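*Asks:* Give me the fold of what follows.
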Amino acid sequence: MEQTAQKVLSKKNLKQKVIEWQSQNLKVVFSNGCFDILHLGHIDYLEKASAQGDKLVIGLNSDNSVRLLKGENRPINNEEARARMLAALAFVDGVAVFDEETPKELIEYLLPNVLVKGSDYNVENIVGAKSVIANGGTVNTIDLVDGYSTTSIIEKIKK
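*Replies:* I've put the predicted structure just below:
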């Protein structure tokens, strides 16, 4: 098994992996998120995402990106820690950090075969969906596990 740090890649190196895998007729699945405090909801979601193809790659919001989305007190774990935790999951094949508010540029750069988000999104509103579909790929949503979110975990800890 690859060491976790070897699965955390620059955008350019992840693109090379995606090209290599696709040239071997492997289906590459992409998802993204902050994954600040890894919990059952994340594991369930990513496991289901990985089942939609042969290789799962994750776009991880940078610390700056998380702050823009979640506020000044986030993230709890820095991007290096979050990337390594995701890379430690057996069903994750690559992780790249992106600094923008959305992963649109990363998705358009990688052009995965499958783009996956939670069912709290409508396919037509998923960032990067048009590019993936235009490239012959598919966009799918996955039902989330009720009762699990990083925000709710943080609130529980505060009590």
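*Asks:* Please count neighbours and contacts with C-alpha atoms only from this point.
*Replies:* Fine.
*Asks:* helix, strand or coil for L115?
*Replies:* Here L115 is recorded as strand under DSSP: H, G, I helix; E, B strand; the rest coil.
*Asks:* Identify the residues contacting it.
*Replies:* Applying CA atoms under 8 Å, 6 or more residues apart in numbering to L115 gives the contacts 29-31, 129, 132, 137-140.
*Asks:* And this one, please, so the two structures can be compared:
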Amino acid sequence: MKFDIQTKIFTDFESFEPTLKKWRAQGDSVVFTNGCFDIIHHGHVDSLLKSSALGTHLIVGLNSDESVTLLKGRGRPVLNVDARASLLAAFVFVDAVIIFPEETPARLIKQIVPDVLVKGKEYELHEIAGHETVLQNNGKVERLDLVSGISTSELIARIKNLD
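*Replies:* Take a look at the predicted model:
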């Protein structure tokens, strides 16, 4: 079986909306998580896999290159948005990747209104963008344990220190 991962990548909500409407009409549940996903590692895979188990479809909100630079600083992202989106879309447990230009996905979450919103436990509930939208619509906010000892920033630092 061949996969066309590009069909899972959306540059805005409007291009994704017909897919969402189809899923909703089928009675499917929607899980949403987001991040920069710059240099994907096993911690990302673990959280995405756990997120996908919380509903029928997993949507990943992906920060644009410009928003990653604002959040992480000069020199980031290491991989451009097209590469990051393709890597995420290649996972069979990711159903859609939607690129967003803002620093947080709050606007995108208001448009999608997921049944489940997922972030890591390093965030308190009040720090999770879009949590109000989800809770006001009878959804759930899940905070997952992270894989300890791994982060993209740490990986970049280790790579810079290689001899």
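*Asks:* Quick TM-score on the pair, please.
*Replies:* For this chain pair, the superposition-based TM-score is 0.97 by TM-score structural alignment, normalised by the length of the first structure; 159 aligned residues with a CA RMSD of 1.0 Å.
*Asks:* Now intersect the contacts of L115 of the first structure with the helices, please.
*Replies:* Counting by DSSP state H, these place 129, 132 in helices.
*Asks:* Chain neighbours aside, what residue packs nearest to the equivalent of L69 of the first structure over in the second structure?
*Replies:* Applying TM-score structural alignment, one finds that L69 of the first structure aligns to L71 in the second structure. Once flanking residues are discounted, L71 of the second structure sits nearest to E103: 6.8 Å by CA to CA, 6 or more residues apart in numbering.
*Asks:* which SS class is the aligned partner of that neighbour in the first structure?
*Replies:* With TM-score structural alignment as the criterion, E103 of the second structure lines up with E101 in the first structure. Here E101 of the first structure takes the coil state, with states given by three-state DSSP.
*Asks:* What ranges does the second structure have for its helices?
*Replies:* Ranges of helices in the second structure, per DSSP H, are 13-25, 42-52, 65-72, 81-89, 106-112, 131-136, 152-160.
*Asks:* Just name the most buried of the ones you listed.
*Replies:* Mean neighbour count, computed with mean count of other CA atoms under 10 Å, is highest for helix 81-89 among the helices of the second structure, reaching a mean of 19.
*Asks:* That one aligns to what range in the first structure?
*Replies:* Counting by TM-score structural alignment, helix 81-89 of the second structure corresponds to 79-87 in the first structure.
*Asks:* check contacts around the residue nearest the centre of the second structure.
*Replies:* When CA atoms, centre = their mean is applied to the second structure, the residue found nearest the centroid is N34 (2.6 Å). When contacts are counted by CA under 8 Å, 6+ apart, N34 of the second structure touches 60-63, 105, 119.
*Asks:* counterpart of F32 of the second structure in the first structure?
*Replies:* So, by TM-score structural alignment, F32 of the second structure is matched to F30.
*Asks:* What is the neighbour count of its match?
*Replies:* 28 (other CA atoms under 10 Å).
*Asks:* Quick check: of the contacts of L115 of the first structure, which lies closest to I157 of the first structure?
*Replies:* S31 (27.6 Å; CA to CA).
*Asks:* Among the contacts of L115 of the first structure, which pair sits farthest apart?
*Replies:* Farthest pair in these, by CA to CA: S31 and G137, 13.5 Å.
*Asks:* Which one's more surrounded, the two?
*Replies:* S31 (22 against 18).
*Asks:* That one and E20 of the first structure: what is the separation?
*Replies:* For S31 of the first structure, the distance to E20 of the first structure equals 19 Å [CA to CA, to the nearest Å].
*Asks:* what's the answer for Q6 of the first structure, then?
*Replies:* On the measure of CA to CA, Q6 of the first structure and E20 of the first structure end up 16 Å apart.
*Asks:* likewise A81 of the first structure?
*Replies:* 27 Å.
*Asks:* now swap in D93 of the first structure and tell me
*Replies:* 13 Å.
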